[in-house]
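> Sequence below, structure please.
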Amino acid sequence: MTTALIVIDVQQGLCEGEYAGVGWEGMVERINGIARRVREAGLPVIFVQHESASDFLKFGSPRWQLAPGLDVHASDLQVRKTTPDSFHNTDLAAVLQTHDVKELIICGMQSQYCVDTTTRRALALGYPVTLVSDGHTTVASGELSAAQIVRHHNQTLAGIISFGPRVTLQAAADVLRGGA
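This next block holds a predicted model:
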């Protein structure tokens, strides 16, 4: 079965200032390690980038660019999106179909928005998901720390059974290494 790595919204605007995901630098290093193993296995790496009509993540702007230190290769694929759902009004489903992808590895930003929504949509579309448990981050909310939000979403997403396909949590170091 073909697996693809989906890296969601790891962009400069979400790695600086008030929207900087907690620990994003370490997350980028972990994503780079996974992406290297995915490429070595001959599998697709897909970078999803959010864009907004406002200047914050305007297409082509400095904040829209992928984060510093993120290892991107010419062979990697890119998908642009305008909602938290990486499938909604994008060509992601077509890209996955073209590459005969049947399973997804998901990581990126922000845990409670785009990572959560894309993971749930992937399940609804029939894709089993490996969620990289230490490969997504966010900013603190008024009530919860970023770490609490990440833990909550790991637990919640891994507990969803109603779609059929499931979410499997896996640490970045174990992805494509057979670890649990």
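
> Every contact and neighbour count from this point should use C-alpha atoms.
OK.

> hey, where'd the strands end up in this protein?
Taking DSSP state E as the criterion, the chain contains strands spanning 2-8, 45-50, 77-81, 101-109, 129-137, 167-170.

> Which secondary structure elements does the helix ranked longest in the chain sit against?
Taking DSSP state H as the criterion, the chain has its longest helix at helix 24-40. The helices and strands touching helix 24-40, judged by 3 or more CA pairs under 8 Å, 6 or more residues apart in numbering; DSSP states H and E, are strand 2-8, strand 45-50, strand 129-137.

> which parts of it are buried?
Under the neighbour-count criterion of 16 or more other CA atoms under 10 Å, helix 24-40 has 24, 27-32, 34-35, 38-39 buried.

> Relative to the whole chain's centre, how far out is that helix?
A distance of 11 Å separates the centroid of the chain from that of helix 24-40, by CA atoms, centre = their mean, to the nearest Å.

> angle of it against strand 45-50?
On the basis of axes from the mean of the first three to the mean of the last three CA atoms, to 10 degrees, helix 24-40 is oriented at 140 degrees to strand 45-50.

> now what about stretch 171-180, what contacts it?
30-31, 33-34, 37-38, 132-135, 169-170 (CA atoms under 8 Å, 6 or more residues apart in numbering).

> try it again with 6 Å
By CA atoms under 6 Å, 6 or more residues apart in numbering, the residues outside stretch 171-180 that reach it are 30, 132-134.

> give me the number of residues near the spatially closest residue to residue 37 that is not a sequence neighbour?
Spatial nearest neighbour of residue 37, chain neighbours left out: residue 176 (6.9 Å); criterion: CA to CA, 6 or more residues apart in numbering. Neighbour count of residue 176, defined by other CA atoms under 10 Å: 14.

> Please provide the structure for the following sequence as well, for comparison with the first:
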Amino acid sequence: MTRHPIHSTHPSPQSPPCLTCRVLLVLDVQVCMLSSPKKGGVPSSETVYRNIEHILNRARSAKQPPRIIHIRNSGESGDPDAPNSPGWQLVFPPLEHEFVIDKLKNNAFAGTKLAELIPRDAELIVIGMQSDYCVRATCSAALARGNTVILIKEAHATYDRIEVWNGGMVTAAHDVESEIEVELEEAGVNLLCMSDVPHLFSDR
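Next up is the predicted model:
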């Protein structure tokens, strides 16, 4: 059965030009992944929640706010992020002028209208879930289209990884996140820290 993305009630991709040429992409920041670890959230959910909230507040209050786009993953029936389930909901409610795009694949550009909202010369700031899935795939796709891509450390996260080909050993989530940062930086992504956030949305 073919699944179709849920249509958002937020602005359609036929929008005015992005005057700042800067986009904040909030990937899969959904209840199922940012709840407490005991309820299925990522191990660093508390820290990542606080950091993403801080980044969103900075972006929204900037003199020239970036275009803010929320990406929401739609899983299969029975999945924690099945459409319209509690876990599918966005943790931070989008403001009226912000965009929401639903996706079915790791690459947020695949099968969506995201490319219509992000000019190829735009600077793309990425935060969200999961480091080794949507974050990796979407950053890679953005680099391939020519975007400048920034990934904020400690504002993206994932789960522990079970190494099925290595006796079931477990690689801790923070080590997986670090691996992805190294991989993406080598590919051309710019890594910034939370200490850089105060200057992130200014004229630099």
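
> Point out the most buried one among the helices and strands packed on helix 24-40 of the first structure.
Greatest average neighbour count among those goes to strand 129-137 (a mean of 25), per mean count of other CA atoms under 10 Å.

> matching residues in the second structure for that one?
Mapping strand 129-137 of the first structure onto the second structure (TM-score structural alignment) gives residues 149-157.

> aligned partner of residue 24 of the second structure in the first structure?
In the first structure, residue 24 of the second structure lands on residue 5 (TM-score structural alignment).

> didn't that match look like it was pressed against residue 107?
No: using CA atoms under 6 Å, residue 5 of the first structure makes no contact with residue 107, being 8.0 Å away.

> distance of the equivalent of residue 155 of the first structure over in the second structure from residue 154 of the second structure?
Matched to the second structure by TM-score structural alignment, residue 155 of the first structure sits across from residue 182. Residue 182 of the second structure is 14 Å from residue 154 of the second structure, where distance means CA to CA, to the nearest Å.

> swap in residue 147 of the second structure?
Distance from residue 147 of the second structure to residue 154 of the second structure, counting by CA to CA: 22 Å.

> Is there a neighbour count for residue 74 of the first structure? I'd like the number.
5.

> how close does it sit to residue 39 of the first structure?
Residue 74 of the first structure is 11 Å from residue 39 of the first structure, by CA to CA.

> what do you get for residue 11 of the first structure?
21 Å.

> likewise residue 8 of the first structure?
Residue 8 of the first structure is 17 Å from residue 39 of the first structure, by CA to CA.

> returning to that earlier point: for the match of residue 155 of the first structure, the count of nearby residues, please.
12.

> Pull the contacting residues for it.
With CA under 6 Å, 6+ apart, residue 182 of the second structure has no contacts at all.

> Using CSV, lay out the strands of the first structure together with distance to residue 143 of the first structure.
Below are the strands of the first structure laid out as CSV (distance: least, CA to CA, whole Å):
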stretch, distance to residue 143 of the first structure
strand 2-8, 24
strand 45-50, 25
strand 77-81, 28
strand 101-109, 19
strand 129-137, 16
strand 167-170, 25
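
> So for residue 66 of the first structure, which of these sits nearest?
The closest of the strands of the first structure to residue 66 of the first structure is strand 45-50. By CA to CA, the value is 7.6 Å.

> what's the mean distance for the closest one versus the second structure?
Strand 45-50 of the first structure, aligned to the second structure and superposed, deviates on average by 0.7 Å (mean CA distance after the TM-score superposition for the first structure).

> That strand maps to which residues in the second structure?
So strand 45-50 of the first structure sits over residues 68-73 in the second structure, by TM-score structural alignment.

> residues in contact with that stretch?
The set of residues external to stretch 68-73 of the second structure that reach it, using CA under 6 Å, 6+ apart, is 23-28, 98-104.

> Identify the residues contacting the aligned partner of residue 88 of the second structure in the first structure.
In the first structure, residue 88 of the second structure lines up with residue 64, judged by TM-score structural alignment. When the contact criterion is CA under 6 Å, 6+ apart, the partners of residue 64 of the first structure are 11, 57.

> and if you look at residue 118 of the first structure?
85-86.

> Alignment lookup: it to the second structure.
Looks like residue 118 of the first structure aligns to residue 138 there (TM-score structural alignment).

> distance of that match from residue 151 of the second structure?
11 Å.

> what does residue 78 of the second structure give?
31 Å.
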